[in-house]
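Novice: fold the following.
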Amino acid sequence: MTTPDDGLLIRPSDRIFVAGHRGMAGSAICRALQRKGYAHILTATRQELDLEDAVAVRAWFEANRPEVVVLAAAKVGGIYANDTYPADFLLQNLKIQNNVIESAWRCGTRRLLFLGSSCIYPRACPQPIKEEYLLTGPLEPTNEWYAIAKIAGVKLCQALRQQYGFDAISLMPTNLYGPGDNYHPTHSHVMAALIRRFHEAREAVAPSVTCWGTGTPLREFLHADDLGEACVHTLEHYSPDPAEPVQHLNVGTGVDLTIKELAELVARTVGYTGEILWDASKPDGTSKKQLDVSRLSDVGWTAKIKLDQGILDAYRAFRDLNHET
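Specialist: The predicted structure follows:
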């Protein structure tokens, strides 16, 4: 693969397709690309292009011929959604991934970035989680269907690189939050769910808020704009040798906290002063999921947005979404 004189693996003149540009990750990637001067960003809404339709995806790629593709589109959700709709999470994500990755490869895309998830790793991983722990043990049951789909995407990128020399890379972000998040009452991730719950409790002057689980699991959180910057950086700088056994990179802060500590921090940010209760009959998920981010650090990138500032930013975005002041 040839590179420009500055050594970067993508160019400002490249036509870059961001699949899933309206989502939290995709919109952050678009913002990061724009900040770095990439002006030729291709997007398509769900109405314009159904990524689950293989024929439509292939036709779009034939017509538009992007040089670079970022696959940030996925069916996502929290514990409840994953546990309730296992077939949907597996089928829809497999269709999206296979259609986009195969069409990119067959239509001459030079470089592709696939976004996975830290849930691909076994439930009982040593901590912090290294990339080589993939496929070394059973998955967390509450999100195994989504995880299996994402593992398939990682391995498809690796197989295409190994067999055909297709320059596909994969990033595994930790728990994301920030502008563009989904604040659905039951289908959202933990950060968005807590922001909405404490905001509504403050507005209603509720004496208490009940959260799922025991509050003891440890989780790591990454602001979406940090992820966007990480994606652009790795597109510019990271291309592993096909012979390397590990072809993907973890993306996170390398710092975690308990869900109880997170709930208290969100409550303070929102301004809720009532009691926080815990429903231990609800699932906790895996007890700890902290990523080892040393490989990405070696590529030259580390997270910059502190959690307290990031939560404030996410809360402001939530209020703007609901037209509140």
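Novice: C-alpha from now on. contacts and neighbour counts both.
Specialist: Fine.
Novice: quick one, helices of this structure?
Specialist: With DSSP state H, the ranges of helices along the chain come out as 24-35, 54-64, 79-84, 86-106, 144-164, 190-204, 224-237, 259-270, 294-299, 307-321.
Novice: before we go on, could you also do this sequence so I can check it against the first one:
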Amino acid sequence: MTTMGTSRIFVAGHRGMVGSAIARRLAAEPGVELVTRASSELDLTEQAAVRAFFENERIDQVYLAAARVGGIRANDTYPAEFIYRNLMIEANVIHAAWKAGVKHLLALGSSCIYPKFAPQPIMEEALLCGELEPTNEPYAIAKIAGIKLCESYNRQYGVDYRSVMPTNLYGPGDNFHPVDSHVIPALIRRFHEAKVAGASSTVLWGSGRARREFLHVDDLADACVLAMNVSRERYYSVASERCSHLNVGYGTDVTVRELAELVASVVGYEGRIEQDLDKPDGTPRKLMSSARMMSLGWQPKIDLAAGLASTYAWFLDAHQVAA
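Specialist: Predicted coordinates for the structure are as follows:
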């Protein structure tokens, strides 16, 4: 990233997995002054508070990584919270940024915006071309709204607000809640606890046949900084005003069963993995095409096995548990 003087950059959601990775990445850049606020200091769902923040802080760029996120169970259990909080965060931050004269913003979305049965690998144009996965539809609709907010403000007000759609993410800073976490942290915790307890078996939700793509969050952070700072001409040589978001994925996928076996190996759990066929699989497959992002010069660097090993090490340290 090239800067002239000092850029004041607001990373919304800097304590989350994605926001913290972006903040780490930006901290290595010259001429960057990071601006952050904990949710206890700035509630992004409160319009007046967000407006006052932008009026006072003279922000040059915004990375909008704040979101209410969770796995299948959390999405299915708290649909109102997922759609409300994410809509409010996006609307408040994007509108207040525009009102304060911020010209550059990058919104972080999710691959769940795409139809449940989208052709694989999923191209950006698949957006709004089919039915969403029911278990996370409220969250997906909120994230779609974020894309359309950026596109609409660009069209009407001439700003340059961009969006990237990451695939399934993992890495340091992930949420390892025993019930509401995504699949990788859920498996790491489950297999670790089973290993410590000496359990002869543990349970994997669904059939295990669903396929998923996974990207380390530090690779995503590199993509975000590139997507924010590449010239407008280059960005819109691969995107368009009516399809402005870019996919960010690893490029290959695995079955959930293969993932579980790899996590078990990394953790050192040697018991049986049994399938609970009464639990949902979610979308059958969700592999994205990241060709456009890669054409701008980005490539993922961290393979799944190495990324899982470092994530497990982070889990042990952060949660102060024995291996």
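Novice: kindly provide the TM-score of these chains.
Specialist: Here the superposed chains carry a TM-score of 0.96, computed using TM-score structural alignment, normalised by the length of the second structure; 318 aligned residues with a CA RMSD of 1.3 Å.
Novice: now render the helices of the first structure as a markdown table, adding distance to Glu48 of the first structure and mean neighbour count.
Specialist: What follows is the helices of the first structure, written out as a markdown table (distance: least, CA to CA, whole Å; neighbours: other CA atoms under 10 Å):
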| stretch | distance to Glu48 of the first structure | mean neighbour count |
| --- | --- | --- |
| helix 24-35 | 16 | 22 |
| helix 54-64 | 10 | 15 |
| helix 79-84 | 26 | 18 |
| helix 86-106 | 15 | 19 |
| helix 144-164 | 23 | 20 |
| helix 190-204 | 28 | 20 |
| helix 224-237 | 24 | 22 |
| helix 259-270 | 37 | 19 |
| helix 294-299 | 35 | 15 |
| helix 307-321 | 24 | 17 |
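Novice: can these go into JSON lines with extra columns for distance to Gly213 of the first structure?
Specialist: Conversion of those to JSON lines gives the following (distance: least, CA to CA, whole Å):
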{"stretch": "helix 24-35", "distance to Gly213 of the first structure": "25"}
{"stretch": "helix 54-64", "distance to Gly213 of the first structure": "40"}
{"stretch": "helix 79-84", "distance to Gly213 of the first structure": "11"}
{"stretch": "helix 86-106", "distance to Gly213 of the first structure": "21"}
{"stretch": "helix 144-164", "distance to Gly213 of the first structure": "19"}
{"stretch": "helix 190-204", "distance to Gly213 of the first structure": "11"}
{"stretch": "helix 224-237", "distance to Gly213 of the first structure": "25"}
{"stretch": "helix 259-270", "distance to Gly213 of the first structure": "9"}
{"stretch": "helix 294-299", "distance to Gly213 of the first structure": "31"}
{"stretch": "helix 307-321", "distance to Gly213 of the first structure": "21"}
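Novice: can you tell which of these is closest to Ala44 of the first structure?
Specialist: helix 54-64 (9.5 Å; CA to CA).
Novice: mind giving me the packing neighbours of the closest one?
Specialist: In terms of contacts (3 or more CA pairs under 8 Å, 6 or more residues apart in numbering; DSSP states H and E), helix 54-64 of the first structure is packed against helix 86-106.
Novice: who are the contact partners of the aligned partner of Ala193 of the first structure in the second structure?
Specialist: Structural alignment (TM-score structural alignment) places Ala193 of the first structure against Ala186 in the second structure. In this structure, Ala186 of the second structure makes contact with Phe176, His177, Pro178, Val179, judged by CA atoms under 8 Å, 6 or more residues apart in numbering.
Novice: now with 10 Å?
Specialist: Gly71, Asp174, Asn175, Phe176, His177, Pro178, Val179, Asp180, His192, Leu204 (CA atoms under 10 Å, 6 or more residues apart in numbering).
Novice: quick one on the thing from earlier: figure out which of the helices of the first structure is closest to Ala72 of the first structure.
Specialist: Using CA to CA, the nearest of the helices of the first structure to Ala72 of the first structure is helix 24-35, at 5.4 Å.
Novice: quick one: Gln47 of the second structure and Ala91 touch, right?
Specialist: Yes. Counting by CA atoms under 10 Å, Ala91 is a contact partner of Gln47 of the second structure at 8.6 Å.
Novice: geometric centre of the first structure: which residue is closest?
Specialist: Pro173 (5.1 Å; CA atoms, centre = their mean).
Novice: that one contacts Gly116, correct?
Specialist: Yes. Using CA under 10 Å, Pro173 of the first structure is in contact with Gly116, at 6.8 Å.
Novice: quickly list what's touching both of these two.
Specialist: Shared contacts of Pro173 of the first structure and Gly116, counting by CA under 10 Å, 6+ apart, come down to Leu249, Asn250.
Novice: endpoint to endpoint, stretch 196-211 of the second structure covers what distance?
Specialist: 29 Å (CA to CA, to the nearest Å).
Novice: and that stretch, which stretch of the first structure?
Specialist: So stretch 196-211 of the second structure sits over residues 203-218 in the first structure, by TM-score structural alignment.
Novice: could you do stretch 119-136 of the second structure as well?
Specialist: On the first structure, the counterpart of stretch 119-136 of the second structure by TM-score structural alignment is residues 126-143.
Novice: the matching stretch: which residues count as buried?
Specialist: By 16 or more other CA atoms under 10 Å, the buried positions in stretch 126-143 of the first structure come out as Ile129, Lys130, Glu131, Leu134, Leu139, Glu140, Thr142, Asn143.
Novice: does the last one touch Pro283 like I think?
Specialist: In other words, Asn143 of the first structure. No. If you go by CA under 10 Å, Asn143 of the first structure and Pro283 don't touch, sitting 11.6 Å apart.
Novice: overlap in contacts of those two?
Specialist: Common neighbours of Asn143 of the first structure and Pro283 (CA under 10 Å, 6+ apart) are Ile79, Tyr80.
Novice: now for the aligned partner of Val164 of the second structure in the first structure, how many residues are close by?
Specialist: Under the alignment by TM-score structural alignment, Val164 of the second structure pairs with Leu171 in the first structure. Applying other CA atoms under 10 Å, we find 22 residues neighbouring Leu171 of the first structure.
Novice: in space, what's closest to Val164 of the second structure - neighbours in sequence excluded?
Specialist: Leu246 (4.8 Å; CA to CA, 6 or more residues apart in numbering).
Novice: wait, the one you found sits on Arg162?
Specialist: Yes. Counting by CA under 10 Å, Arg162 is a contact partner of Leu246 of the second structure at 8.5 Å.
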